[in-house]
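Asker: pasted the sequence and its predicted model underneath.
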Amino acid sequence: MKQLCSISFILFFGFPVFSQETAEEIIYDKRDDHIESFPNRVTTRLFYINTSNSFNFTDKNSRDAVRLIPNKQDRIGASVAFRNIAVSYSVAPDFLAVNKDNKHSKLFNLNLRAYFGKWMQTLDLYRQKGFFVEYETISPYYPEMKSFKIGGATSYILNDKFSYRAIASQDEKQLQSAGSFIPGIVYYYTKLNINMDSLNQEFHLFDIAFSPAYHYNWVPAKNLLLSAGISAGIGLNHSTSEDESFTSLLTELNLKGSFIYDLSNLYTGLHYSYLILNHNTDRSTYIKDNIPFFQIFIGYRFKAAEKLIRKADKINDKLKIKSE
């Protein structure tokens, strides 16, 4: 896992764009009235990420609240992507102020995305160690408290004129404003180890919700993209601990916003999102599960070498992957 924290490879989830150009012609750019795509370009990116997974527990009777806040680590890194393969490297350097006193805390985060026609699949993974426990005016630190979360969403993009790739991976560019209704299913599994003083308890949380969403890409100028989206879902949570198993109503809210400036093949921008999952863990305790995510990036798209393109086409032929 430590190695994955440094080098994450995306083989299944990535940016699938398949082509079968002839030897006489390599297509680097395709466009229609609304979307421009870059099927044979290598996409590179430098990025800064701030994200974490925190938990708010509230007693339904007394209204007392306890917040479990991970000792955050900001990361910087680089990524290279071509077709359906991407490789990234990220570190948590000490020169970033938030990392100077991390008290042996650990954070591993992986966010993957794939497209299959109109279908979009995401996968999120968070592994954290070291939490502050905020209660009233005190916030002691517990280095052995841990959490693990894995899950994601399966979504369907209804509007062909709307490009989610223009927001997420920049292997497409939105040329005219467009929006889309995107129904989906959201699901997560969370393991929370509360290890503090005399309390040592483990929770297992299972979430699933139907989550309709709407996203809009606004193109106010030729190379500028402003995007906003919201999803609001409802479903079920099943929580288990040593003392009790409990099933309750789950609500999901996810707010997203992006700013991207894309000049020729040079692009820069930022993403922000905030996911909130609300449910009970037992008959008397209410939990708010929060995942904020912030990223700043700058990148460039290079023409892939002909040998790389031919090699990729041969692999597609062997795997019987058809052109899109």
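Answerer: The structure has been received and is ready for your questions.

Asker: contacts, neighbours, all on C-alpha from now
Answerer: Noted.

Asker: just the strands in the stretch 51-200 of the chain please.
Answerer: For the stretch 51-200 of the chain, the strands defined by DSSP state E, counting those that start in this stretch cover 54-59, 65-70, 75-82, 85-91, 106-116, 119-134, 141-156, 172-174, 178-182, 184-196, 199-210.

Asker: what comes up buried for the first one?
Answerer: Going back to what we said before, that points to strand 54-59. By 16 or more other C-alpha atoms under 10 Å, the buried positions in strand 54-59 come out as Ser54, Phe55, Asn56, Phe57, Thr58.

Asker: residues in contact with the spatially closest residue to Asn280 that is not a sequence neighbour?
Answerer: Residue nearest to Asn280 in three dimensions, not counting chain neighbours: Tyr286, with 4.3 Å by C-alpha to C-alpha, 6 or more residues apart in numbering. Going by C-alpha atoms under 8 Å, 6 or more residues apart in numbering, Tyr286 touches Phe57, Thr58, Asp59, Lys60, Asn278, His279, Asn280.

Asker: just the closest of those to Lys173, please.
Answerer: Asn278 (34.9 Å; C-alpha to C-alpha).

Asker: hmm, back to that, dump the contacts of Tyr286 to JSON lines, plus distance to His104.
Answerer: Output for those, formatted as JSON lines (distance: C-alpha to C-alpha, whole Å):
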{"residue": "Phe57", "distance to His104": "25"}
{"residue": "Thr58", "distance to His104": "28"}
{"residue": "Asp59", "distance to His104": "31"}
{"residue": "Lys60", "distance to His104": "34"}
{"residue": "Asn278", "distance to His104": "30"}
{"residue": "His279", "distance to His104": "31"}
{"residue": "Asn280", "distance to His104": "31"}
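
Asker: okay, pairing it with this:
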Amino acid sequence: MPRYLLIYPIRFSLLGIFLCCLLFNVWHGHSQQDSTRIVTYTDKIILKANIDTRADALLYRNQDEGERLELTPNSRYRLFLSLDYEFIGVSVGLVPKFLGANSDENLKGKSSFTDYQFRFFLGKWVQGLSYSKTKGYYVRNTADFAPNWTEGTDPYVQFNNLTNSHYGMSTSYVLNPNFSYRNIIYQNEWQKVSSGSLIPTLYYDYNIFSFDELGISSKEKFFNLRLSPRYFYTHVFHENWFVSGNLSPSLGVRFSKEETMESEAIEIEHSTYFTRSFSTGLNLGYSSEKIIFGLNLTFSSDWYNEDSNSSVETDQLYGVLYFGYRFQPPKFIENTFKPFSGN
């Protein structure tokens, strides 16, 4: 039986358990409110470094012909540096050479990656803004297209001018006031008592996927809109340690415009797709007055059908290692933010 047919029963079984947990915790969260359950560190500056293994991979499958194309950039690790203070946070992501990124450019080609993220906290609301750009991909399953190809010796098929630009936004709302979303995502709070919450999130993003090689110039512009009833639960098993898990199914729609130019002839095609997504993660973290660190493991899958025979899917399993430090801000920063912080 094909793998994708096995995935659906598992996903919907998890979704049933997920929805039952949501109903209980939404009721439980509104019936008990205790501000002493959460310690805030928003008055401290938090500097943090993340190292993750996530890659912007893409899988294209043609079921009739039994073909699949796996595209991925040549970047083993990504480094994010972030700063959070009061109601605002910012992070910058890149692929540094010292982490061994692109060390095998002779085989997989050269890739570049940049990422900028901003976040704003307005009570229970969290607003995110992001921009990222990835350039340079190689065909991970080159052996399927070149029978005489030898791994480790022959170069992969490469698309050095293949570029993916992403402009994204997200709006989240934390339903349970006794659950700290900031504790597990941004580490500017500390949750003292185990709790969970439904965090419905609306994602909306604009993407440009461009290709200019072999005499063919193609550009796909698409807008994604999807809603996810995400659920998070944090178990505090020590004064300074916690473990947190989450489930995030979602449904959405993609509006696409594809422009292709070959031999000075331009073709334009408009399409609309219904998208599905599922992700889950596990986070083990430590927090003290000044030091924070942890490990986060995440699996995510996004897919949609282009037509009755072709589908596009992105499956990712990656880890994130983070380390941060909290400290008192300089007086001039405190005075600048004081009118907005309510302190």
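Answerer: All right, it came through fine. Just so you know, these numbers come straight off a predicted model, no measurement behind them.

Asker: what range in the second structure does whatever helix or strand Ser8 of the first structure lives in sit on?
Answerer: Ser8 of the first structure is part of strand 7-10 when elements are defined by DSSP states H and E. Alignment of strand 7-10 of the first structure against the second structure: no match, by TM-score structural alignment.

Asker: and whatever residue of the second structure lines up with Ala213 of the first structure, how many neighbours?
Answerer: Counting by TM-score structural alignment, Ala213 of the first structure corresponds to Arg230 in the second structure. By other C-alpha atoms under 10 Å, the residues close to Arg230 of the second structure number 23.

Asker: residues contacting the residue in the first structure that Ser248 of the second structure lines up against?
Answerer: Using TM-score structural alignment, the equivalent of Ser248 of the second structure in the first structure is Ser231. Each residue near Ser231 of the first structure by C-alpha under 8 Å, 6+ apart is listed here: Ser211, Pro212, Ala213, Tyr214, Glu252, Leu253, Asn254, Leu255.

Asker: check Asn159 of the first structure too.
Answerer: Contacts of Asn159 of the first structure (C-alpha under 8 Å, 6+ apart): Gly179, Ser180, Phe181.

Asker: out of the contacts of Ser231 of the first structure, which end up buried?
Answerer: Ser211, Pro212, Ala213, Glu252, Leu253, Asn254, Leu255.

Asker: measure Phe55 of the first structure to Ile276 of the first structure for me?
Answerer: Going from Phe55 of the first structure to Ile276 of the first structure by C-alpha to C-alpha, to the nearest Å gives 10 Å.

Asker: residues that sit against both of these two, list them.
Answerer: Joint contacts of Phe55 of the first structure and Ile276 (C-alpha under 8 Å, 6+ apart) are Lys288, Asp289, Asn290.

Asker: the second one: neighbour count?
Answerer: By other C-alpha under 10 Å, 17 other residues sit near Asp289 of the first structure.

Asker: which of the three states applies to it?
Answerer: strand (DSSP: H, G, I helix; E, B strand; the rest coil).

Asker: pull the distance from the longest helix along the second structure to the chain's centre.
Answerer: As assigned by DSSP state H, the longest helix anywhere in the second structure is helix 3-31. Its chain's C-alpha centre lies 20 Å from the corresponding centre of helix 3-31 of the second structure when counted by C-alpha atoms, centre = their mean, to the nearest Å.

Asker: skip the chain neighbours and tell me the closest residue to the aligned partner of Ala153 of the first structure in the second structure.
Answerer: Residue correspondence to the second structure (TM-score structural alignment): Ala153 of the first structure is matched to Ser170. Sequence neighbours aside, Tyr203 is the residue nearest to Ser170 of the second structure in space, at 4.5 Å (criterion: C-alpha to C-alpha, 6+ apart).
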